[in-house]
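Novice: I'll drop the sequence and a predicted model, then ask my questions.
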Amino acid sequence: MRLDVLNSGYARKTKVLFGVIRLFSGRPLPDAAKLVFYRPDFYGARAKEFTHEAMRGPSDWSVGDRELMAAYVSKVNGSAFCIGAHSATASRAYQDGQLVASVLDDLETAPVGEALRETLRMLGKLTRDGKVGADDMRNVLAAGATPRQVRDALAVCAAFNITDRLADAFGFELLDQEGFDAGARYLLKRGYR
């Protein structure tokens, strides 16, 4: 059930900003962006900063890798909006939509390096089961991921386990492919702030 707060729970100044964005972009603001403007002191400002750092901060994972992690975690959670948004963004970052589709279709046969594959397996297990063990971490490290890459991947996983749940709780409206592509261009240019 879609909560009406995403349509009307904003101060006048914020509503004007939404109108200006729509005027210049030709599209309404996606619900994910609207959510961070609702109670920014409680959620929005902190969520934007945490997500931006996880997705665009210094990391040995590429932007495409981290966007793929977000899409993969979202797929495990079954969050249609986030799958669409982050699949489009990963596809643009990699310039390879087939790669992204193959990972989301079948991780085991997808043409990715073993460090990324094992990291995605671990993130999937953590998302599904709510926990991972020492053996899972040993497998990721043995596949070639560094401890810093593990930490960075866990930050992406945390950000999108929260976002996926909010997307479902608030009933984010799905965009058409053109809308997801526009969002991907924005996220690659400006990040999550």
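Specialist: In hand now; what should we look at? Residues are numbered from 1 along each chain as shown.
Novice: okay, CA-based contacts and neighbour counts for the rest of this
Specialist: Fine.
Novice: contacting residues for the spatially closest residue to residue 100 that is not a sequence neighbour?
Specialist: Spatial nearest neighbour of residue 100, chain neighbours left out: residue 91 (6.1 Å); criterion: C-alpha to C-alpha, 6 or more residues apart in numbering. By C-alpha atoms under 8 Å, 6 or more residues apart in numbering, the residues touching residue 91 are 64, 97, 98, 99, 100.
Novice: take this one as well and set it beside the first:
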Amino acid sequence: MRLPSLSRSWRFSDRVKLKIIRIASGRPPADILRILHYRREFFGEPFTEWVHRVLRGPSEWSIGERELMASFVSHLNQCRFCEGSHAAVVEVTLGPELTRAVLADWRTAPLRPGLRAAFALLEVLTLKPGEVGPELVEAAYDAGVTERGVRDVIHICGIFCTINRVADAVDFAVPDEKGLRGDAYQLLKRGYAIK
């Protein structure tokens, strides 16, 4: 359901920023930017600070690996917007072959043991959170993932289980390939914080 208020209810500074994005990119701002700037002090700013810290802050996982996790959770949740947006970043950083392999079947994808354990944890956290137990975390530790690495995986799952539902609830438009690629380069250059 498209919300009409998301098309007109921003602060003046946010309207100017969105207009600049439209002029610079030659296309309307992505729906995610519109929702993050709508009364941003209540959702956009705290949410994007969390996302930026988890996806761009210090981590044992590379930026590409964290983006791959984001795309994977979004794939499991059937959120085409988030899956495509984050897969585009992965394709720039790790290559399209790995993205396709993981989204087709992470169990057979060419992943190092720690990353494979992370995807096992992500799958259960996303699809059957009530079944998460210490054995999944222990398996990650046994594969060389640190406690901080496990926390990052859990945060990524929480972030994308949240925004996937927002994206689908307000019917985010999915950009074409050129738009996804352009957005991917911007995400790599600027990160996620909107302040």
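Specialist: Now that the structure is in, tell me what you want to look at. What you see is a predicted model; the values in this text were computed from it and never measured.
Novice: for the most centrally placed residue in structure 1, pull up the helix or strand it's in.
Specialist: For structure 1, residue 70 is the residue whose C-alpha lies nearest the centre (C-alpha atoms, centre = their mean; 3.9 Å). Assigned by DSSP states H and E, residue 70 of structure 1 belongs to helix 63-77.
Novice: and the nearest residue to residue 121 of structure 2 once chain neighbours are set aside, what does it touch?
Specialist: Counting by C-alpha to C-alpha, 6+ apart, residue 121 of structure 2 lies nearest to residue 136, which is 6.0 Å off, once chain neighbours are set aside. For residue 136 of structure 2, the contact set (C-alpha under 8 Å, 6+ apart) comprises 117, 120, 121.
Novice: and the gap between residue 136 of structure 2 and residue 76 of structure 2?
Specialist: 18 Å (C-alpha to C-alpha, to the nearest Å).
Novice: now residue 88 of structure 2
Specialist: Computed as C-alpha to C-alpha, the residue 88 of structure 2 to residue 76 of structure 2 distance reads 17 Å.
Novice: one step back: thought the residue nearest to the centre of structure 1 was touching residue 163?
Specialist: No. Here residue 70 of structure 1 does not reach residue 163: they are 9.7 Å apart, not a contact under C-alpha atoms under 8 Å.
Novice: give the residues shared as contacts by these two.
Specialist: Residues touching both residue 70 of structure 1 and residue 163 by C-alpha under 8 Å, 6+ apart: residue 82.
Novice: SS state for residue 144 of structure 2?
Specialist: Look at residue 144 of structure 2: counting by DSSP: H, G, I helix; E, B strand; the rest coil, its state is coil.
Novice: got the contact list for the closest residue to it other than its chain neighbours?
Specialist: Spatial nearest neighbour of residue 144 of structure 2, excluding adjacent residues (C-alpha to C-alpha, 6+ apart): residue 114 at 5.6 Å. The contact partners of residue 114 of structure 2, by C-alpha under 8 Å, 6+ apart, come to 140, 143, 144, 145.
Novice: what would those residues look like in TSV with distance to residue 2 of structure 2 and neighbour count?
Specialist: Below are these laid out as TSV (distance: C-alpha to C-alpha, whole Å; neighbours: other C-alpha atoms under 10 Å):
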residue	distance to residue 2 of structure 2	neighbour count
140	40	24
143	44	16
144	44	14
145	41	20
